[in-house]
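**Student:** have a look; sequence and predicted model below, questions after that.
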Amino acid sequence: SSAVVLPGTSAALPQKAALPAAATAAAAVSHMLQVEVSVAGVLVTAAYGANETQIRTILAGATQTGATQTGTASGSSASTTAAVSGPSATQGVLSSGSELVTGQAGTAQAASAQATAAQQAAPAAATARVSGLTGSGLGFDTCTVPSAATMTSWLSSPYRVAATYLGGMNWACSYGNFTPAWVRKVAAEGWRFAPLWVGRQAPCTNVPFVAKINPSQAAAEGQSEAKSAVAAARAFGFGPGTPVYFDMEGYQTGQSACTRAVLNFLGGWTRGLHAAGYVSGVYSSASSGITDLAHQYGNAGYPRPDDIWIADWNSEPVLTDHAVPNGDWANHQRLHQYAGPHNETWGGATVNMDSDAADGLVAGLPAVPVLHGPNESAAPSELRVAPGQTARVRLTLQGVPNTPVAVRWQAAAPKGLTVSPSAGNVDLWPSMALSVGLTLAPSKSLAARRYSLPITVTAGGKPVADSFVLVSVVPAGRTLPPAHPLVLYAADKTSMSAAVAIAAALALPLSDVTGSYSRAWTATAVGKALVLAVGQPAADALYFNVCGWANPAKRKAGSTPFYYPGAPQRQSPGRNYFELSDTPTAAGTAQLTTQLTQYALGGTLPEHQTVPAAPTLACLGSPNVPVR
């Protein structure tokens, strides 16, 4: 075996005697050697089992081999991983989809896959843009990531978070499609990632033949694992602030020495990640690792992880769990693996996967607002008007900073609906806002239904902004039931007022609005109606039911079987799903509910979307609010 260095360089790695004392000491703890070849810009990471002499011989013989890798940008570095397998380090695989490598004592990583991926990763290390951010929604994890084409196909799925294994000495899979280019492309499509590292396991692990924690060196081993994981994360383009979740598989409980070793190891893991500017996460079984961490939550002296990933296959995509008190890791700091391996097909592509629910730190591209052109809005964006009557809408145009721009706006009214004025030209100066009053007049013979009125702004002959008005044309006193069942659920008076007003503007039957927790629960469980949880009390109630309100399933406080898909829906995605329509402010909640109902009923979204707030572990509102 040879370690590959960058083209145009020639370097021999040092013999054992030439290795720094720090590297030798670290090897005794981690069974991992790291040698930096500064002239080549390469960091070689070599993991081994019991045969340190053999891996040092391999490192000593590594030279330039004419690699085709393109050079890195100035100041960047490459990372190469090597491993040895032999009589004392035989690899084996648990089963299809397993992430652990097993064999005889002294398991090692797969050398070729680690080295190849790290070489490919080098160009991205200096320009990493993917970093940590809060992610809420459904996710999946699989041993080797699907192809970029499959990820594109899966945009038709309700999933938006994907686990990505960075490696580790007990990892059984290969990188396969996983490269920095894959990360950049898939992240640009809106996917977010939960990076995982499969390192040393508990001394009393239930998994046979894996490299285990040395109790006397547990903290140092944890820090060493963190260093290796950070190097891999950087190579794949995951920048500082990214969470890395350590995969601590289930282990035997009731053994105090083993528990102490695991906690010391994970404490070292957290310290190591924090020292490098990364976020610490731990994936483990609810009955072992998560329970032991929860017991340390109130211990001020213990370096607990920032986020936890609970493995509990209860088929419920919720973030509450019997192993963790509701007040622990409660600030959007949880992931939950709620179902084991199974196949799912979306967009014609099938993946064998585990199912996850996320409301915690993941990695992705931050949402950066980009100003493409003038800002446009129409208010109200939802209204009802009787045939032969008129209604008013105010169109507002805002210029771009520093640059005057000439624009044309035009309303594309459907046949039978007159808009006056229907178009206009204006020079927008940077500090200027134009407000135009529009009169909408449906003809007396116009059929009673909902009509979408797009208003487009163009500059230089190219569209730069769009807004939509959803016009419900219906005689006075009548309503327009939606094509797909819709329920607006509110659990506080302010949100109820907004829900009632929005239903009136859309000519929805008032029966589509409810303040009954039992009715909202039933509608969500059945899955025929799209249930909008209007306001934070309603969202918290359907997600956690912290208050313990009476419900048809007789579920106790702190857990519901419900989840939200994390993206606007035209209709219910199925049983046990509801739509978040809450923000920290009453005005924001009303605006978001308007946007979501417009999308559900008309298929259009106002250009400037309000972002919903993730539910919190809080008891708010009332189980029964009158519909006014």
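**Tutor:** Received it, and whenever you're ready, just let me know what you need.

**Student:** only C-alpha atoms from now on, for both contacts and neighbour counts.
**Tutor:** Noted.

**Student:** all strands in the stretch 451-600 of the chain, in order from the N-terminus.
**Tutor:** Ranges of strands in the stretch 451-600 of the chain, per DSSP state E, counting those that start in this stretch, are 462-473, 486-490, 513-514, 530-534, 579-581.

**Student:** hey, which of those strands is tucked in deepest?
**Tutor:** Compared across the strands of the stretch 451-600 of the chain, strand 579-581 shows the largest average neighbour count, a mean of 31 (mean count of other CA atoms under 10 Å).

**Student:** now what about that one, what contacts it?
**Tutor:** 530-535, 539, 564-566, 568-569, 589, 592-593, 596, 612-614 (CA atoms under 8 Å, 6 or more residues apart in numbering).

**Student:** buried members of those residues into ChimeraX, please.
**Tutor:** Buried residues among the contacts of strand 579-581 (16 or more other CA atoms under 10 Å), as a ChimeraX selection:
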select :530,531,532,533,534,535,539,564,565,566,568,569,589,592,593,596,612,613,614
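
**Student:** was I right about residue 110 contacting residue 83?
**Tutor:** Yes - in this structure, residue 110 is within contact of residue 83 by CA atoms under 8 Å, at 6.3 Å.

**Student:** ok, second structure coming up, stack it against the first:
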Amino acid sequence: MQVPASWPVYDLTADPSRCVLFDQHAVYLGTPGVDQNCPPRAYGRTEALLIQPEQASVPAGTQELGTDTAAFSGPMNANETTRHTVQFTAPGPGVEVTATYGSGAAQIRSILSGARMTAKSAAKAPAAGNAQAVPATRTAGSSGSSAAANTSSASATSELSVQQAQGLGVDTCTVPSAATMSDWLASPYRVISTYLGGANWACTYGDFSASWVSQVAAEGWQFIPIWVGPQASCTQLTNTTVIDPSNAAAQGAAEAASAVAAAQEFGYGQGTPIYYDMESYNNSDSACSQATLTFLGAWTAGLHSAGYLSGVYSSAATGIADLASQYTNSAYQSPDDVWFADWNDNPVLTNPYAPAADWQGAIMHQYYGSHDETWGGATLSLDSDVVDAAVAGEPGTATGQPTVTDEPAEVAVTPGNAGRTQLKIQAGSKLSTIHWQVQPPAGITVSPSSGIAIVSGSGQVGISLNVTGASSLASGRYDVPITVTVNGKQTTGTYLLVSDGTAIASSVVLYAADTSSMAIAQLEAQQLALPASNLTGDFATAWADDASGNDLVIAVGVAASNALFHNACGWANPANEAIGHTPFGYPSVPLTAGTGGVFEGADLSTDAANQALSEQFAQYALAGTIPNESAAQPLGSLTPADTCLGSASVPVP
């Protein structure tokens, strides 16, 4: 194939982490890697080529060529024009080609029709254990199965069902490998986006396949299926296919049909949602807004007629605002769930553009944009979401795998003496053999250090652990990993933080504004070996610590969180700010240090939940680990209310 000299050529065998992107001119040679280093999102199509070894099975709808490429000199078929993708296999040279285009359909046709066939060369045998040896990838825009092992994908795996997810979600353009997903069981996330395709999705499927879905779902992950088709005609994106306002309804229905076909290949059964990705657009253009609403209404109707739920992702101020304007219009087909983007680093499910009465229990918020996070030793580029909406998962995902549901996150032991804690394991939906093992560092002894239990149904196993410090135990904090495997496969990695009881300097400050929360904070400070100065019940002190940027302030309890976020009581503060206003915000991602103007809120609905969340935040700040990584207790805070609940000064006992 001859392409313009300016197009870069990438060897994916030499660089398996290279992200295959179709929003830029390029030629990619080889099978896309299962762990591509992709940005969280990439949209649009332009002229590009992916040339990879021929797969054992041909994706449905893919042309299989003979000895020439003359067929590419004619018009494209409807599938190719809809997806802006041409895909074919050439058995002679033994390759599979994916060609994408934006406005240059004639150029990509010319490149393809001018291709020259050669004889197949002898293939080098892949090294043992090479992840590329039996590729489980699909190429963007294909409408068929991904690899030989997945030719009958829907029948090869349990069909996914609709579930209600609550917690934190990950949004990546290309799914991580199954191995990375296992590593990320060490994270607070349990929901991940899975792009099904669409003409404006610029990435490739990577490791995404029916077998990937089956394996990852069995570990307790849930999925947000996404389709990226035509964008609003007044979109702010470039190189994108856009809605034809005169044909918006027909286009919306056609996209729904294509998305359903793709969803079924991956095992997403009827009743599961599919979210349409409608990026931000200029909704001051009333004609464009109306056409977009018409398109999305037809999208919803098309999914409903096929037995699927409808979701829409968009900017809060544009697409979601337009949809909210139609929510009470009985003549309009509103989506079942919405997913709004508002990068305010505030993991809440409320937004001025989505009235509180709309989409109750059916909303997601993408609150934190492009960034890297590392969990279990694996790093991903992602957007972060907080979720209370319909997703897809394996039947019984929420209880499908046993989980570590509780253990005191910290224990203080003096040299030569012992402390006690308890490990609790909640059974899953199936009979399981559970192995657990403690791996204490030198100077710490845990007894028993390992064990086996068989649990099923609603059963729970409680294991008492005696933690002893050696007589020569040095002052410090000790991170003690506890691994749990189910039926021979690791599912959870948890940690116990042990200190010798001697106060150790730290930048973590615990702030409480009511007596019950102060009791939690005091116990936490003792077990973490925090100095007395790192525990405060004084609002002005917490304010100064947060504003300095030198300390990470954890607001323990709703009263403290409300105070730092709103100052609803009008308490005196170093900045002399009036009632109802502070300069502080908070993220739900765990932090290791103060950044100035940001605190962490352990402000859930009960004292027990606040204690668990403060333990999670504090332990991550001190040791970089999360003490309880059960899916039942993800990191996350409630929205602080503008309500006065506590006191300006609570004495430290």
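**Tutor:** All right, it came through fine. This is a predicted model, so every value here is computed, not measured.

**Student:** TM-score of the superposed pair?
**Tutor:** In this superposition the chains share a TM-score of 0.60, using TM-score structural alignment, normalised by the length of structure 1; 526 aligned residues with a CA RMSD of 6.2 Å.

**Student:** residue 436 of structure 1: neighbour count?
**Tutor:** By other CA atoms under 10 Å, the residues close to residue 436 of structure 1 number 13.

**Student:** that one: what secondary structure?
**Tutor:** Assigned with DSSP: H, G, I helix; E, B strand; the rest coil, residue 436 of structure 1 falls in the strand class.

**Student:** would you mind measuring from it to residue 421 of structure 1?
**Tutor:** Residue 436 of structure 1 sits 9 Å away from residue 421 of structure 1, going by CA to CA, to the nearest Å.

**Student:** ok so, going back, so which of the strands of the stretch 451-600 of structure 1 gets nearest residue 310 of structure 1?
**Tutor:** strand 579-581 (23.0 Å; CA to CA).

**Student:** with structure 2 overlaid, how far apart is the closest one on average?
**Tutor:** On superposition with structure 2, the mean distance recorded for strand 579-581 of structure 1 (mean CA distance after the TM-score superposition for structure 1) is 5.1 Å.

**Student:** hmm, back to that, redo the strands of the stretch 451-600 of structure 1 as CSV? Include distance to residue 203 of structure 1.
**Tutor:** CSV is the format used below for the strands of the stretch 451-600 of structure 1 (distance: least, CA to CA, whole Å):
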stretch, distance to residue 203 of structure 1
strand 462-473, 60
strand 486-490, 50
strand 513-514, 54
strand 530-534, 46
strand 579-581, 43
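
**Student:** of those strands, which is nearest residue 232 of structure 1?
**Tutor:** Residue 232 of structure 1 lies closest, by CA to CA, to one member of the strands of the stretch 451-600 of structure 1: strand 579-581, at 35.7 Å.

**Student:** which residues in structure 2 form helices?
**Tutor:** Under the criterion DSSP state H, structure 2 carries helices at the ranges 78-83, 105-113, 153-156, 178-183, 210-218, 248-265, 286-305, 321-324, 397-400, 515-527, 539-548, 558-566, 607-623.

**Student:** what packs against the second one?
**Tutor:** In this structure, helix 105-113 of structure 2 packs against no helix or strand, with contacts taken as 3 or more CA pairs under 8 Å, 6 or more residues apart in numbering; DSSP states H and E.

**Student:** check which residues of that helix are buried.
**Tutor:** Buried residues in helix 105-113 of structure 2 (16+ other CA under 10 Å): 105, 108-113.

**Student:** check the fourth one too.
**Tutor:** Of the residues in helix 178-183 of structure 2, those scored as buried under the neighbour-count criterion (16+ other CA under 10 Å) are 178, 180-183.

**Student:** before we move on, what about the first one?
**Tutor:** Buried positions in helix 78-83 of structure 2, judged by neighbour count with 16+ other CA under 10 Å: 80, 82-83.

**Student:** what are the contacting residues of that helix?
**Tutor:** 86, 141, 198-200.

**Student:** most tightly surrounded among the helices of structure 2?
**Tutor:** Among the helices of structure 2, ranked by average contacts under mean count of other CA under 10 Å, first place goes to helix 558-566 (a mean of 28).

**Student:** please state the offset of that one from the chain centre?
**Tutor:** On the basis of CA atoms, centre = their mean, to the nearest Å, helix 558-566 of structure 2 is displaced by 28 Å from the centre of the chain it belongs to.

**Student:** hang on, residue 303 of structure 1 packs against residue 273?
**Tutor:** No - using CA under 8 Å, residue 303 of structure 1 makes no contact with residue 273, being 11.1 Å away.

**Student:** filter the contacts of helix 78-83 of structure 2 down to the ones in strands?
**Tutor:** Counting by DSSP state E, the contacts of helix 78-83 of structure 2 place residue 86 in strands.

**Student:** among the strands of the stretch 451-600 of structure 1, which comes closest to residue 33 of structure 1?
**Tutor:** With CA to CA as the measure, strand 579-581 is the member of the strands of the stretch 451-600 of structure 1 nearest residue 33 of structure 1 (48.7 Å).

**Student:** run the chain-centre distance for the closest one.
**Tutor:** That offset, for strand 579-581 of structure 1, works out to 17 Å (CA atoms, centre = their mean).
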